[in-house]
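K.L.:
here is my input, please return the structure:
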Amino acid sequence: MLGLGSVAKKVFGTPNDRKVKATRPIVDAINALEPEYEALSDDALKEKTQSLKARAEGGESLDDLLVEAFANCREAAKRALGLRAFDVQLMGGIFLHQGNISEMKTGEGKTLVATFPAYLNALTGRGVHIVTVNDYLAKRDSEWMSKVYDALGITCGVVYPQQPDAEKRDAYACDVTYATNNELGFDYLRDNMKSELKDMYQRDHYFAIVDEVDSILIDEARTPLIISGPAQDRSELYKTIDTVIPHLQDEHFSLDEKTRNVTYTDEGNEFLEGHLHAAGILPEEQTLYDPESTTIVHHVNQGLRAHKLFTKDKDYIVRDGEVVLIDEFTGRMMAGRRLSDGLHQAIEAKEGVNIQPENVTLAQVTFQNYFRLYDKLAGMTGTALTEAEEFQEIYGLGVVEVPTNKPIAREDEHDAVYRTAGEKYQAIVEAIRKAHEKGQPVLVGTTSIEKSEQLSDLLKKADLPHNVLNARQHEQEAQIVADAGKTGAITIATNMAGRGTDIQLGGNVDMKVMQALAENPEADPEEVRARIAAETADEKEKVKEAGGLFVLATERHESRRIDNQLRGRSGRQGDPGRSSFFLSLEDDLMRIFGSERLENVLQKLGMKEGEAIVHPWVNKSLEKAQAKVEGRNFDIRKQLLKFDDVMNDQRKVIFAQRREIMEAEDLGEIAQDMRHQVIDDLVDQYIPPKTYADQWDGEGLYVAVLEKVGIDMPVIAWTEEDGVDDEVIRERLYTASDEFMAEKASKFGPENMRMIEKQILLQTIDAKWREHLLTLEHLRSVVGFRGYAQRDPLNEYKNEAFQLFESMLDSLREDVTQKLAQIRPLTEEEQQAMLAQMQQQRKQVEAEAQATPPQGEAQAEAAAPGFVEADPSTWGNPGRNDACPCGSGKKFKHCHGQLV
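P.N.:
The predicted structure is shown next:
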């Protein structure tokens, strides 16, 4: 019997159906214009762009221009790329323009879809950002789609790490800019560390289209982007503590895998104290509970986490003597990304590699708060519906499922559950063998590098040829994915999210053509393409007969979305295919989150050795477990965001203040307001309101005014005059300080004074903001304990953060006033030297920002003495990870080390 909801859906259609239906008249109108636009010349398409721009400037809304803009863009794409957008692609573009997430299955052409709303919104002249998950895709998509934009007469650029300044500024000035989420976020932070408006990269945050939106706005949103500078070196402490951790027994700590949390027990604390006393880290008379032990407790906690929560080849790999983190969702290496709070150093100590110094935060932002800066946001992905609530609540984004161009012909089989991992892997190898023998390509999904290599060993023993795609084979990624659809191909992949390259049945024609031309550059490209296209078409038919791509997953992920992404690799554009999940009761998800109910179900159904249970009940139970985990992860992210929102409000105030200072021609008024406020605070402190004259501290006020404002006034005598109150003293101090600074400005000259005021203001704001960030980090780490006193940690954090911000602003005013009071007119030479030094300091801070991960290269230096580029014998003997002796600032392996 159908429920009420099902009946209503049958009668009225789902909300998604109604949204899709509403776009049909718009798509019909675009199609009706096709003959008219086909008749236009190439120049006429560009002229059309200019007339649409003029109409947008004249006040016409983009919605009014949509039909003509999409028709123009479709025609340009048809001519430039030979691709005519399907109706469903136009629909996807309409939803993006409306500020939604378009959920489109793998292989439906999302890259082309983005050009439609990007072109329409670029008509405003404000710039559109198209965001991708990695630099390879940003460059590939911008090169590929720039042909369409060129045909329309609009500019297109790409932003990538370590890009020359002028080139990056030009890219941001384009109508459409492709970039990764990391680079956009870092450039935003770097911009807000600049001292001149002309040096800033980003001009506006108008409209962003985020590709693989679930990966960027949800999976990566847990880690903030941080620009940092080096702090003191504590590597010896990490090494010493690391020698203690391996001696811990199970009773010394408690591990909670559900929350990924590990803590010491009372026995563990006693054991640690004994070892730390013996190692000389903890003084004999001191315990771990003493306030002086805070730093050591922090380090031993991080050491425990490094050993018990982080696993090599799953959470990170060791490459060229460095610990490189692995993204658990995409399986990619996150080069240059480091864990904070000394955790990365603890892992480096565990692995015995060189320990890099900890960093001090100079600026930070979360992806949630960065992307909420945009006036309009949209996204594309193959899997977003399971997180629709989070997208709506945090970003105000609706999710619309766009129909596929051709019906999906893939068969999704029920999960097969085995008792043990050993039985599961035997069944997996057997299933792969059967598919391989009939020529069916197989894509095997694993959840970690360790498991992919374990399965690879089993396939080698079974004499089954295969490719392995994980963080270690990052460079060959596109090639391995392009070959994954060939007859009988077996590909083991660690997480397939956002790979950006389609698995085409029979193989990828473009890749094969590029390979053939690389081997024989003399060949005629057209002939090569025609031959390979014919060969691939034959192979595609064979693969279709064999059943299309078989996606075999070896485990369920915590998130249903990641499972759906893997499944979606098969059955693109109406191709046949099948997907199957092989599980065991020993899998992490089943072990940690599988409910008792699931075990009861399996017992009732009966399990024998080597046999699998395949039943819809099992699927339902697993999906419920996954939904629980997703809900918990959402709550964690929501809580993180609430805390970050407090800092975000303060960050906006500081960044807006910096921009105001950079834009101002004359900062005299801002400096005067600050000075007067400092005088007000000093008068209130030493001559409290509503007090008698004999309670005033005239001497204290005199000393404070001399120190903070730099003026030597007879304040003590004033406080003893008859008829003088605090207001009179205030006014006298205002006047005296204004005259003092005016005289100073006349000696410096107005131009120099303006420059000095600007530099002092910006430097002081930056220094204070850095200190404030550190204080907030410390507050954040301890505020959770307030919950034990029945106080809400978030409210406590909000109140204290606000008080800290106010006191930071007070000390900022004092510092700026004091510094301006202390500067004195210098000789011409001294003035130039001082200004040069100030600018050098600013450049140094900006250089630190530029050297921030994801690259983390050192800044350029002078070449080593005697270095001759043409003579390797003069290069010395640098290590692979040492700075190159040429002085480029790059590592040797990335510079002249490549030539050796």
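
K.L.:
can we go C-alpha only for contacts and neighbour counts from here?
P.N.:
Noted.

K.L.:
from Asp17, how far out is Lys10?
P.N.:
11 Å (C-alpha to C-alpha, to the nearest Å).

K.L.:
which elements pack onto the host helix or strand of Thr263?
P.N.:
Assigned by DSSP states H and E, Thr263 belongs to strand 261-264. Here strand 261-264 touches strand 253-256, helix 294-308, going by 3 or more C-alpha pairs under 8 Å, 6 or more residues apart in numbering; DSSP states H and E.

K.L.:
and the closest residue to Gly127 other than its chain neighbours, how far is that from Leu152?
P.N.:
Closest residue in space to Gly127, ignoring its immediate chain neighbours: Asp175 at 4.6 Å, by C-alpha to C-alpha, 6 or more residues apart in numbering. Applying C-alpha to C-alpha, the value for Asp175 to Leu152 is 11 Å.

K.L.:
before we move on, what SS does Glu68 have?
P.N.:
helix (DSSP: H, G, I helix; E, B strand; the rest coil).

K.L.:
count the neighbours of the closest residue to it other than its chain neighbours for me.
P.N.:
Ranked by C-alpha to C-alpha, 6+ apart and with sequence neighbours excluded, the top spatial neighbour of Glu68 is Ile30, at 6.9 Å. Ile30 has 20 neighbouring residues, counting by other C-alpha atoms under 10 Å.

K.L.:
contact partners of the helix or strand that contains Ile30?
P.N.:
Ile30 belongs to helix 15-32 when assigned by DSSP H and E. Helix 15-32 is contacted from outside by 67-68, 70-71, 87, 90-91, 94, 400-402, using C-alpha atoms under 8 Å, 6 or more residues apart in numbering.

K.L.:
to compare against the first, here's another:
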Amino acid sequence: MIRDRVRRGLQRPGTADLGHHRRPVRAAGEAEERFRRLTDAELADAARSSAPAMTGRRSGEARTEFCAAARESVRRTCGVRLFDEQLYGVLGLLDGLVVQMATGEGKTLCGAVAAAGFALQDRHVHVLSVNDYLARRDRTWTAPLTDLWGVSGDWIEQSHPAERRRSAYATSVVFGSATEIGFDVLRDRLVRDVADRVLPRPDVAIIDEVDSVLIDQARVPLVLAGSATGTAFDRALTDLVTTLRLGTDVRTDAEQRNVELTDRGVNRVEAALGGIDLYTEEHAPTLAAVHVALHAEFLLSRDVDYIVRDRAVELVDPTRGRVAMRQRWPDGIQAAVEAKEGLAASATGEVLDQTTVGGLVERYGTVAGMTGTAVAVAEELREFHALEVAVVAPHRPCVRDDLPDRFSDTGAQRRDAVVARILQVHEGGRPVLVGTPDVAASEDLAAALRGHGVDVAVLNARNDGDEAAVVARAGEPGRVTVSTQMAGRGTDIRLGGVDGTGPAHEQVVADGGLHVLGYGRHTSSRLDDQLRGRAGRQGDPGSSEFFVALDDDVLTRFGDGRPRAADAERASAPVSAHDPQAGLVVDRAQRVAQADELQVHRTTWNYHHLLDQQRDRLLEHREQVLTTALAADDLAERYPGQHAALVAAHGADAVTRAARLIRLHHLDRRWSEHLAVVAELREGIHLRGLSRGMTGLSPLDEFHQDAMHALRTLTTDVDRDTGDAFAALDPDGPLEPDAVVPEPSTTWTYLATDTPYGSDAERALSGLVRVVTGRDGGRGPGWSAARIVLGLA
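P.N.:
So this is what the prediction gives:
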């Protein structure tokens, strides 16, 4: 307690205080019997009268009334009683905090009660989740509560048409995935008539699994694309790079972020392409395409980074091991991977608009959230989103037994050790949940277990649609579930089965509960903690342990060498062993990886933040154009004769509408082109570090400078294009919308991957610099070619 007070006094992240809620929560308990005697109507009245008063001078009394009304209302409608800890969570959310509550403590229900509380304050609330399934489930489950209080609500999902979305957003509490709401924001930004919008003005966001949404997804661009003709990827380059050998023709860096040709590789590629010199201006595009093909071949792995399903490439979310719905790489990388897999090229297009989940959340006036692992990212939540974290103690103490890590020298030894351990636990009748890093590992382990006669339920990107059903059964006696990374987050694992009651429950409890086994450590300890948290729900028994191979990625990429204990004496050991020294090395590698990820977040946030600021400036102008006669007034002043002739022929209203459409069309057209320019700029900006002495600016500063110059050029171009189009209108011709501007192109939405220092295309091209500088001494013809390829010349 003293340590917590000191940390709060120092304003350390994760130390927001909920102590001032103790009195109203305690008083709500004392009033519980009184509220049980109220009718449904009286309960609703109590909630409706107390919620608005929670921000006033009598807020303490109002909080007591609201908590007591919420507890009894939830008991009647959802069949559960809110614990005091859940009431702390509700009040923390209403304070605009991120609330950390352990797995199984009822975070989702807290979010629904807080959302209804905001709605009773006449606020409009969006409850953001990680996927469509959870949005639909949570709305359906909590609808009786909001119905009792007279609060309207709904949910949205990917399949809903515009009218369905519009009606949902008109309610007070809307459940939806962060990406779906983000895509609606993008579509609304490009409407040509106010009536076509679906979203109201953003007000309150409550984010379920806030670390997943604001940390893992925050920097992933949400993209609205339009139809466009693209250049097909040269599949001959795919065939060529498959003949190259890693180590002799190609090398990669330790972090597996960049790939480059060796001198021998350069000679082989140039010979295969007819004896050309890749480092001339003429062949610079070919050099760039070669590096994109190398990136697809050597840095992206099937069943790790993506799967192939229904003759299409589907990306895998690295933090969850599930398909990242509608996500794709930038067109060059996407096409190269499709060529690598022998698949037809998917549709290409131009980016019409984009945002990030982080940028989406910044639109809301009030943001709150809940998760089981917020403290680990409290610094980032404060730095990027000005959010503070409060920790709510569990209702019952956690009695899970977290066993020491067990180590093997190789992945093959680790697999044998894991199989042996699962067989041991399985023989005792306990359920086992295994978290693996990727699809390939999950299927390899499942095959090994089946070879020993174990019936295994496998959950990975190939069958992620069954996730909730598979995970809900993971607590059954003797059940073995092998899942990629984060299994069924948002779905409870109840001991004994779905209901968590009866003889099966008692048997599993007596046997020791769920055993969670981690198949290697993740680069983030937060994700390891999430996996551990699947066991020990609400005081249930359980245990967890991790099996680590010393050739795992987290050690080879971020470690500083093999642990001293892993020496010749035990190099041939066939089973894993406890090793404190190895544990220290793994912990340090994770800290290095987490620091690297934090720097990645800072870097990408800086780039996206500038773009969001630019977009906000244009959107302010676009809103004026959309809702007023600004465009017509401006053109009347600039072209009075043309304006008068058009008004005489078609009427003032028709001319105002035509002027508006023209201005909107050219604003949107130039913004799309601006995004392409900025993307090219960002892809090559870090090459500026090689010539920093010439400018004295960092790559980020140069990016800001050049991006702002591009924006000023954009506004000038829009003014010119609008004027030219207006002046070209024929007073005797038609003035219908389709005759004034082209019809909007067919659009679709997707998520683009993002990377530490730009797009994946830049990663593919960044290796080019080392080849160029190594071959030409730093500033030869290859240097000029590289600058041309990356738009720096």
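
K.L.:
TM-score them against each other, please.
P.N.:
For these two chains in superposition, a TM-score of 0.89 is obtained (TM-score structural alignment, normalised by the length of structure 2); 746 aligned residues with a C-alpha RMSD of 2.7 Å.

K.L.:
which stretch of helix or strand covers His129 of structure 1?
P.N.:
strand 128-132.

K.L.:
got it, and Gly577 of structure 1?
P.N.:
Gly577 of structure 1 is part of strand 576-584, with elements assigned from DSSP H and E.

K.L.:
quick one: average offset of that strand versus structure 2, please.
P.N.:
Superposed on structure 2, strand 576-584 of structure 1 shows a mean distance to its aligned partners of 0.9 Å (mean C-alpha distance after the TM-score superposition for structure 1).

K.L.:
counterpart of that strand in structure 2, which residues?
P.N.:
Under TM-score structural alignment, strand 576-584 of structure 1 corresponds to residues 541-549 of structure 2.

K.L.:
go on, stretch 419-428 of structure 1?
P.N.:
Counting by TM-score structural alignment, stretch 419-428 of structure 1 sits on residues 409-418 of structure 2.

K.L.:
who's in contact with that stretch?
P.N.:
407-408, 445, 519, 547-552, 566, 571, 573-576.

K.L.:
now list the buried members of the residues you listed.
P.N.:
Taking 16 or more other C-alpha atoms under 10 Å as the criterion, what is buried in the contacts of stretch 409-418 of structure 2 is 407-408, 445, 519, 547-550, 552, 566, 575-576.

K.L.:
dump those residues to TSV, plus distance to His160 of structure 2.
P.N.:
Below are these laid out as TSV (distance: C-alpha to C-alpha, whole Å):
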residue	distance to His160 of structure 2
Phe407	49
Ser408	49
Leu445	38
Tyr519	38
Phe547	43
Val548	44
Ala549	45
Leu550	47
Asp552	42
Ala566	55
Val575	52
Ser576	50
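
K.L.:
now, among those residues, which is nearest to Tyr607 of structure 2?
P.N.:
Asp552 (31.7 Å; C-alpha to C-alpha).

K.L.:
got the contact list for the closest one?
P.N.:
So Asp552 of structure 2 contacts 411, 520 (C-alpha under 8 Å, 6+ apart).

K.L.:
distance of the aligned residue in structure 1 for Val585 of structure 2 relative to Arg55 of structure 1?
P.N.:
For Val585 of structure 2, the aligned position in structure 1 is Ser621, judged by TM-score structural alignment. Note on Ser621 of structure 1: its distance to Arg55 of structure 1, by C-alpha to C-alpha, is 56 Å.

K.L.:
could you look up the SS state of the nearest residue to Tyr797 of structure 1 once chain neighbours are set aside?
P.N.:
Nearest non-adjacent residue to Tyr797 of structure 1, counting by C-alpha to C-alpha, 6+ apart: Val783, 6.5 Å away. Taking three-state DSSP as the rule, one finds Val783 of structure 1 in the helix state.

K.L.:
so how many other residues sit close to the aligned partner of Val783 of structure 1 in structure 2?
P.N.:
Correspondence of Val783 of structure 1 to structure 2, assessed by TM-score structural alignment: Ile685. A total of 24 residues lie near Ile685 of structure 2 under the criterion other C-alpha under 10 Å.

K.L.:
would you mind measuring from Ile685 of structure 2 to Asp253 of structure 2?
P.N.:
From Ile685 of structure 2 over to Asp253 of structure 2 (counting by C-alpha to C-alpha), the distance is 20 Å.

K.L.:
please apply the same query to Leu449 of structure 2.
P.N.:
35 Å.

K.L.:
between these two, point out the one with more neighbours.
P.N.:
More crowded of Leu449 of structure 2 and Asp253, by other C-alpha under 10 Å: Leu449, with 21 against 11.

K.L.:
just the buried residues of stretch 43-58 of structure 2, please?
P.N.:
Result for stretch 43-58 of structure 2 [16+ other C-alpha under 10 Å]: buried residues 43-44, 46-48, 50-54.

K.L.:
which residues does that stretch contact?
P.N.:
Here stretch 43-58 of structure 2 has contacts from 35, 59-60, 62-63, 65-66, 69-70, 72-73, 117-118, 120-121, 148-150, using C-alpha under 8 Å, 6+ apart.

K.L.:
repeat that for 10 Å
P.N.:
35-42, 59-70, 72-73, 91, 94-95, 114, 116-122, 145-151 (C-alpha atoms under 10 Å, 6 or more residues apart in numbering).

K.L.:
circling back: closest one to Glu220 of structure 1 among the helices and strands packed on strand 261-264 of structure 1?
P.N.:
Nearest of these (C-alpha to C-alpha): helix 294-308, 20.7 Å.

K.L.:
element containing the nearest residue to Ile729 of structure 1 once chain neighbours are set aside, please.
P.N.:
Sequence neighbours aside, Trp718 is the residue nearest to Ile729 of structure 1 in space, at 7.1 Å (criterion: C-alpha to C-alpha, 6+ apart). Element membership of Trp718 of structure 1, judged by DSSP H and E, is helix 715-720.

K.L.:
give the aligned range of that helix in structure 2.
P.N.:
Under TM-score structural alignment, helix 715-720 of structure 1 corresponds to no residues of structure 2.

K.L.:
residues touching the residue nearest to Trp141 of structure 2 when sequence neighbours are not counted, list them.
P.N.:
Leaving aside its chain neighbours, Trp141 of structure 2 sits nearest to Cys78 (7.4 Å; criterion: C-alpha to C-alpha, 6+ apart). By C-alpha under 10 Å, 6+ apart, the contact set of Cys78 of structure 2 is 72, 109, 141-145.

K.L.:
again with Ser152 of structure 2
P.N.:
116, 119, 143, 146, 168, 170-174.

K.L.:
tell me how far the residue mapped onto it from structure 1 lies from Ala54 of structure 1.
P.N.:
With TM-score structural alignment defining the correspondence, Ser152 of structure 2 maps onto Thr155 in structure 1. Distance from Thr155 of structure 1 to Ala54 of structure 1, counting by C-alpha to C-alpha: 17 Å.
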